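1. missing the sequence, but the structure's below:
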């Protein structure tokens, strides 16, 4: 049995008394994430430098105690829940933007930097960091790397892994490693950087990140497109790209989503509205105007009942208001939700929407669908009351059916949220046993004692 008092004192010598705690309220505050589930750790520690992370992991390894790295706790699959107990390593103190290099178009940051803060810092220099998860105002770069976060702009610009050039990270043993490059190209050996990105904090603790930046687009045009047919809206998504326009965002809201936030939308929406697309194009001023006209004309051709084009940044923010208000608004429907982030090929979105409608009818539950339709990523929220055992059973059956339908269309069970603990039971639906064996082997190389964020993925 671990001597927690001795472990605590050993780590306290590294951090000082102010950055380690066993106070019950602090343990509870670091016990949960956006799933609403809670696992209370034994100790919470707040490192402020790479060497501290290294020493803490070395001590934990010697005591054979589990360590779970944590950002802001905004994850949707239980990735930061300390399933093995032990230590939660809260990375929020490591929150410096170390460098913004405008000549080489890179930034170096610590993992605790809030994503929205990085957006603002680089945009002040005329640069752009495109990954923009919905939680950008409070989620951190380290968490984004753990889950390979995406966001609305992924349709044009890609996801977190497309912007991570290199990492400084600490292995569970305490050894510090450096992966990747600062340059646009680099193929010296295996790509350990991409292996760590998306590994959900199970392989190493990231302590510094080198990110690729791009020039900030000169102009952006935002529009909301209203449809009285969900099928027409779904078909329009892939059709826009066939028109030789690649929008930076194509967000989809179904009827249930719209009903949740109708009072928040300053649009004159008819009662027959079944779906809304929020579309953005960006680039040079001339290109944006041309692309916006193409998109508007195509949407009318597809049977859109209205196309509202924002004329100012304030009007654009108003169009986004409904999308951003959705998550809390859904609890008007039911006290609990299962939030899944499936992805299908773009041309299969109409088929996926039809399957979701069928699952909704067969389950008898409300399913709220919205998300990044431009890259096939749909967030399906199955609303239920967990106190009702029958509803819980139907909700779980709906998840199973949703994943089967997704995979039948060539999709994946998670595009942004990761596997964590909530999708573990379903991983074998998508990933074969041989592939799982390889993943376990990789975990064993990095973490032979299974001490770093155990119990996740597989």
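-> Thanks, I have the structure now. What you are looking at is a predicted structure, and each value in this text was computed from that prediction instead of being measured.

2. all contacts plus neighbour counts: C-alpha atoms, from now on.
-> Noted.

3. who touches residue 174 in this structure?
-> Shown in contact with residue 174 (CA atoms under 8 Å, 6 or more residues apart in numbering): 53-58, 61.

4. correction: residue 234
-> 349-350, 353.

5. circling back to that earlier point, show me which of the contacts of residue 174 is closest to residue 311.
-> residue 53 (48.6 Å; CA to CA).

6. putting a second one here so we can go through both:
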């Protein structure tokens, strides 16, 4: 007797050959993303797409057989949005990794979804241009994944998130039809903005197969300021003071737990006795003058030490130290990484909420993030082998999310909803608003086969 899995495998292999498999041993590495404490199911099939036609074939078969599809790129997500569902097709677009065109005159790059963020940045730089979005995972995360979560990064406050740099998309709908959204023009108000509806939708509306991203002229100079404070509250006072006199391209915060972890991993000689550190970078023709204003603002807010440099190598070393925050905390144990954002003036209250959660549940929390836009990454560190430790970590996580909502913030600034934060969506957006979102999904995906139960 032919089973539904046999039929699915037969249809996929007929259309895709050895790019499709139902062998469980070949699917193991594609079952989940980097969100280790979220549930993952057992996929029925894996497809490693190489072309748009491959994606069309997958969606055509999936739609006809009503089989769910989970699209994944590099698998670096932190919310479980790329975790397999029982009986699903895992559709990997990592192999669609060509930079199709860089147009220096139009300042755009057209790429496939599997292109790595850092590779696009390097290719743009070779043309004297700058691809701005720079999530901490830029060396390993893909443009498709960045679009799916509307990823941010350390330059967001001044230059915006991934969605602010997308001009046009090509995507495959749930029934296999191909759509094109947006335009390469700087202005475009023709109809509803389908491009930015797809950005951040976590694979629930369509499969992005091509993206035209905007590029910028690279900044002429950069000056870096590093300031250490006795407390995180003093550091936030400095954030507010800096924002009143300058517009840095970076303003990153690390608390005492994170400073210690990074210093032990990198041996950079950071001041482990400090309560917090700010990393500030100004760019453009007035970078040096702006940086001097930033340094003065930090001193007036009570910084115990302020250092600034025009040397790009030294500046990159400090930025690299900030990028090591998560790996350094991961070296201490199992981590549950949160991602909340609040209005910048509410940051002291949010930091207090994080400390209270750590004390209440008996866990270590290292906090770092993008201070200029209020986006923090409280990282809960625990021993997964210890009885009850995972439950305590989850309790702290819940308290942090609740604290962000109480302060008028959001449950995710850049990592997305996925599986991890789906339980909080009704509280975040409201029941009526969520029903509108589900109605939009139904218009794109009437059978609800694209990443069902995630992101909305």
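-> Great, that's in hand. Predicted, not measured: the structure shown is a model, and the values here were computed from it.

7. Turn the contacts of residue 174 of structure 1 into a markdown table, including distance to residue 453 of structure 1 and secondary structure.
-> Output for these, formatted as a markdown table (distance: CA to CA, whole Å; DSSP: H, G, I helix; E, B strand; the rest coil):
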| residue | distance to residue 453 of structure 1 | secondary structure |
| --- | --- | --- |
| 53 | 15 | helix |
| 54 | 16 | helix |
| 55 | 17 | helix |
| 56 | 14 | helix |
| 57 | 12 | helix |
| 58 | 15 | helix |
| 61 | 13 | helix |
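
8. so which helix or strand takes in the residue nearest to residue 245 of structure 1 when sequence neighbours are not counted?
-> Using CA to CA, 6 or more residues apart in numbering and skipping residues adjacent in sequence, the residue nearest residue 245 of structure 1 is residue 291, 6.3 Å away. If you go by DSSP states H and E, residue 291 of structure 1 is part of helix 285-301.

9. And that helix, what's buried?
-> Residues 288-289, 291-292, 295-296, 298-299 are the ones in helix 285-301 of structure 1 that count as buried (16 or more other CA atoms under 10 Å).

10. and those residues as a markdown table, adding distance to residue 136 of structure 1?
-> As requested, the buried residues of helix 285-301 of structure 1 are exported to a markdown table (distance: CA to CA, whole Å):
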| residue | distance to residue 136 of structure 1 |
| --- | --- |
| 288 | 25 |
| 289 | 28 |
| 291 | 27 |
| 292 | 26 |
| 295 | 27 |
| 296 | 29 |
| 298 | 31 |
| 299 | 30 |
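
11. of these, closest to residue 113 of structure 1?
-> residue 288 (31.4 Å).

12. so which of the buried residues of helix 285-301 of structure 1 would you say is closest to residue 388 of structure 1?
-> Nearest to residue 388 of structure 1 among the buried residues of helix 285-301 of structure 1, counting by CA to CA, is residue 299 at 42.4 Å.

13. Contacts only, for the closest one.
-> Counted by CA under 8 Å, 6+ apart, residue 299 of structure 1 has contacts 225, 236, 307.

14. Tell me which residues touch the aligned partner of the second one in structure 2, please.
-> Right, the one you point to is residue 236 of structure 1. Aligning on TM-score structural alignment places residue 236 of structure 1 opposite residue 238 in structure 2. Each residue near residue 238 of structure 2 by CA under 8 Å, 6+ apart is listed here: 297-298, 300-302.

15. Endpoints of stretch 380-390 of structure 2, how far apart?
-> Taking CA to CA, to the nearest Å, stretch 380-390 of structure 2 runs 10 Å from one end to the other.

16. swap in stretch 370-383 of structure 1?
-> In stretch 370-383 of structure 1, first residue to last residue: 14 Å (CA to CA).

17. swap in stretch 412-423 of structure 2?
-> End-to-end distance of stretch 412-423 of structure 2 (CA to CA): 13 Å.

18. what range in structure 2 matches stretch 62-82 of structure 1?
-> Residues 64-84 of structure 2 are where stretch 62-82 of structure 1 lands, counting by TM-score structural alignment.

19. Any buried residues in the matching stretch, and which?
-> Within stretch 64-84 of structure 2, the residues scored as buried using 16+ other CA under 10 Å are 66-84.

20. Alright, I will stop here.
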